[in-house]
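Participant: Take this sequence and fold it.
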Amino acid sequence: MIASLRQAFNAQFTDDKYAGMLADINTQFNYTPQFKIAETPVFIPKALKKQLMEACDDIMKVINQPNFKDLTDGAFFNEAMRVPNEDAHAKFLQLDFGVCLDDNGELTPKLIELQGFPSLYFFQELLGRMYRKHYEAIPHDFSQHLNELTSQEYVELLRAEIVGATDPKQVILLEIEPEKQATAIDFYATEALLGIKVLCISELIKRGRQLFYVDANGEEIRVLKIYNRIIFDELDQRPDLDREFDFKEDVDIEWIGHPNWFFRISKYTMPLLKGDYVPKSYYLDQLENIPTDLENYVLKPLYSFAGAGVEIHVDQAKIDAVKDKSNYLLQEKVAYAPIIQTMDEPAKCEIRMMLLHNSKTNQTQIVSNLMRLSKGEMVGVKYNKDKTWVGGSTGFFEP
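Facilitator: Okay, here's the model as predicted:
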């Protein structure tokens, strides 16, 4: 997106450098990531950075409204999903934007969706370091972070919010069979940097209101904090899991990333948002008049695992076929622009602005980013098979 830097990067790129970077990543935890890592980072110009910050600020103004919880109570379409002891603020927040061109041919972000849930906070830091280590064409004053946040300060901020003054062994990262998750590399990076235990929910022991796990020495350790990475949709699909703990139970732990925010800040929030950086979105069951230009819309289930059920070729018949319209959203399509020059066709990109609620300042701030490059109809593995210069990446912001 910055022509001079893109030309310089592409000129110095070799397949050997890329292979060396991947091998280096694999050796960090003796583990190969289960997703495609893109050959290149993305260079984000000042003007787009400014727009992304404005867009995030606009969205946070809505989320910070005193009545936001009232507005999003409908997100719990099943009361059994509501978890006790919800806190006042979402600890983690992801805002996903497609990078588009406006009517004047200038770069502009458009919100795709948002999530009140953690992302790859620790792997992205590792990935940024690896791009810098193996490619010399990344300017030293470009950063993955904003507001002059250094890499060390970033990690320490995450440590303060996830672990804080608690003994790290009493803080767990909770998942479903974490070693089998596509995001496992982030769990290993988290464990390495914070010293916390990565645990499957089936390994939790419940006694009264307290939770425990058994460590490598056979000692029972009481859990005081849970850094939650479990998505309910996946948990619902695993009735085979033998577990003592149910999320609906009121237990004596502190949620680091309370599960309720996954529902409150989600596709359900989209129709509440307005502005230049947000596409038109409607709750399907509340839409009195169906748009006549359905080719310009996508149909999305409000809650689905890994993007399942998204319909990109919409017509009236497909809308009529939806049985539970209260569980669907009709959203204006976002036209990603092919703006990243590669060795063959240009790539489109999506940027995730990764936010964190800072308990000391009581502010939610942008702390990092994640990018996905695509040459397919959609951003996703199945649309980018056998393509190069696609996959997970990170953005470096122009100062």
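Participant: Going by C-alpha atoms from here, please, whenever you check contacts or count neighbours.
Facilitator: Fine.
Participant: ok, and the closest non-adjacent residue to Glu345?
Facilitator: Lys375 (7.7 Å; C-alpha to C-alpha, 6 or more residues apart in numbering).
Participant: I have a second one here; can you model it like the first so I can compare?
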Amino acid sequence: MIPAQRHKFNQQFSVEKYKIFMQKLEDGYLEIPFRVAETPIFVPNALKEKLILASNEIVDLIKQPNFKALTQKSIPEGWNVPNENDHPHFLTFDFGICKNEASELTPMLIEMQGFPSLYGFQNHLSNTYREVYEIDHSVNHFLNGFNEESYIQLLKDVIIGKHQAYEVALMDVDAPNQKTAIDFFVTQKMLGIKILALKDIKKVGKHLFYEEGGKQIQLKRIYNRLIFDEVANDTTIFDSSFDPREELDIEWVTHPNWFYRISKFTMPFLKSEFVPETRFLKEVQSIPTDLENYVLKPLFSFAGMGVIIDVTESDIKSIPDPENWILQKKVNYEPAVQAPDGGVKAEIRMMYLWPDGGEPQLCINLARLSRGKMIGVRYNADFDWVGGTVGFMEE
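Facilitator: Below you'll find the predicted structure:
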């Protein structure tokens, strides 16, 4: 998108250099099970400013005093976790890169989460791109004036807080074997915190402990990467550990309720040139005649699961729980990233950190390239010049 940067990158790209890049990316960690794109995205200043404006508009909604009341119904029955804090610690907003009526590149909101993303890996990924492909410093993967030192310090403030690193653990069902485990290990190296599977944590009274060197060590804070949707059909998984829905003496980073509050559920409340028309299905009085321009999404799913792209009237009429679905205008991605054999579609995730008692701060980004029908990595496994990447923003 920055022509000079794109030309320079494509001119010196080779398959051999990409192999070196992947070796350096995995060195000291593990083989990455998802596809990493051959190239970063070079984001011009005009598009960067629109991405920032669009993101800040969403933040303004989330900071409204009535936001919790507005989103109370987003939390599924039986999954409301006690002791919710005042705000999430993470905000991530996914924007498809499109063209507006003036033929300018513009972001359109696709997804949003009050849940952690690859906050560790994205910095490591960016540094590796810069090293292998000799990317100059007129572009930056950080935003808002952050550099590596200030970013890692903020990440420590958010995740560790006032505690010691050994009192904090990154937790998932089977953390070391998750698809995004490289982010867990990069984060551990950056912050010194533990990585624990759910079964590694035991409850005594209201306290949580893990064992190390034959000693029981109390956890004070959990960096939560567990998505309840993944375990909702089998809650016996909690029997050998602890149930997050119980009253516990633990701090959550971020509290599980925010996963639901800041999600597809929030999108119908947003009115912006950067947000496609979105309605709760239960509020759709008449089915649009141009359904080819809409997409049907379940509220409670992740990684694109359950989304119906080619919507029919019978699809809508067969939904048994319309209160749990949204009908959204399709977003037409512009193939704006030039690969050697043509244009590739792009999505950019703007990533905020929100420390306790502080303000949300936009600091880093994630990007994805796609040639498939959907943007997610799983839908592009058979293509090249697609997958996870980062946006290098014009300074």
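Participant: circling back: what does the residue nearest to Glu345 of structure 1 correspond to in structure 2?
Facilitator: Taking TM-score structural alignment, the alignment pairs Lys375 of structure 1 with Arg371 from structure 2.
Participant: count of residues packed around that match?
Facilitator: Neighbour count of Arg371 of structure 2, defined by other C-alpha atoms under 10 Å: 20.
Participant: do you know how far it is from Thr389 of structure 2?
Facilitator: 14 Å (C-alpha to C-alpha, to the nearest Å).
Participant: what are the ranges of the strands in the stretch 51-200 of structure 2?
Facilitator: 90-99, 105-113, 139-140, 168-172, 194-197 (DSSP state E, counting those that start in this stretch).
Participant: Run a quick neighbour tally on whatever residue of structure 2 lines up with Pro338 of structure 1.
Facilitator: When structure 2 is aligned by TM-score structural alignment, Pro338 of structure 1 is paired with Pro335. Residues contacting Pro335 of structure 2 under the criterion other C-alpha under 10 Å number 18.
Participant: Contacts only, for Pro335 of structure 2.
Facilitator: Applying C-alpha atoms under 8 Å, 6 or more residues apart in numbering to Pro335 of structure 2 gives the contacts 343-346.
Participant: ok, back up a step: go through the strands of the stretch 51-200 of structure 2 and name the closest to Gln11 of structure 2.
Facilitator: Closest of the strands of the stretch 51-200 of structure 2 to Gln11 of structure 2 is strand 139-140, at 18.1 Å (criterion: C-alpha to C-alpha).
Participant: Can you show me the helices along the stretch 251-395 of structure 2?
Facilitator: 257-261, 313-317 (DSSP state H, counting those that start in this stretch).
Participant: mean shift between the first one and structure 1?
Facilitator: This points to helix 257-261 of structure 2. Compared with structure 1 after fitting, helix 257-261 of structure 2 has a mean deviation of 0.4 Å; criterion: mean C-alpha distance after the TM-score superposition for structure 1.
Participant: Where does that helix end up in structure 1?
Facilitator: The aligned range for helix 257-261 of structure 2 is 260-264, by TM-score structural alignment.
Participant: do the same with the last one
Facilitator: Aligned using TM-score structural alignment, helix 313-317 of structure 2 spans residues 316-320 in structure 1.
Participant: what does the matching stretch rub up against?
Facilitator: Leu294.
Participant: after superposition, how close is that stretch to structure 2?
Facilitator: Counting by mean C-alpha distance after the TM-score superposition for structure 1, stretch 316-320 of structure 1 comes out at 0.5 Å.
Participant: tell me which residues in that stretch are buried?
Facilitator: Ile319 (16 or more other C-alpha atoms under 10 Å).
Participant: any idea where the helices of the stretch 51-200 of structure 2 begin and end?
Facilitator: 67-70, 121-133, 148-159, 181-191.
Participant: How far off centre is the shortest one?
Facilitator: Helix 67-70 of structure 2 has its C-alpha centroid displaced from the chain centroid by 22 Å (C-alpha atoms, centre = their mean, to the nearest Å).
Participant: Report the buried residues of it.
Facilitator: Here helix 67-70 of structure 2 shows Lys68 as buried, counting by 16+ other C-alpha under 10 Å.
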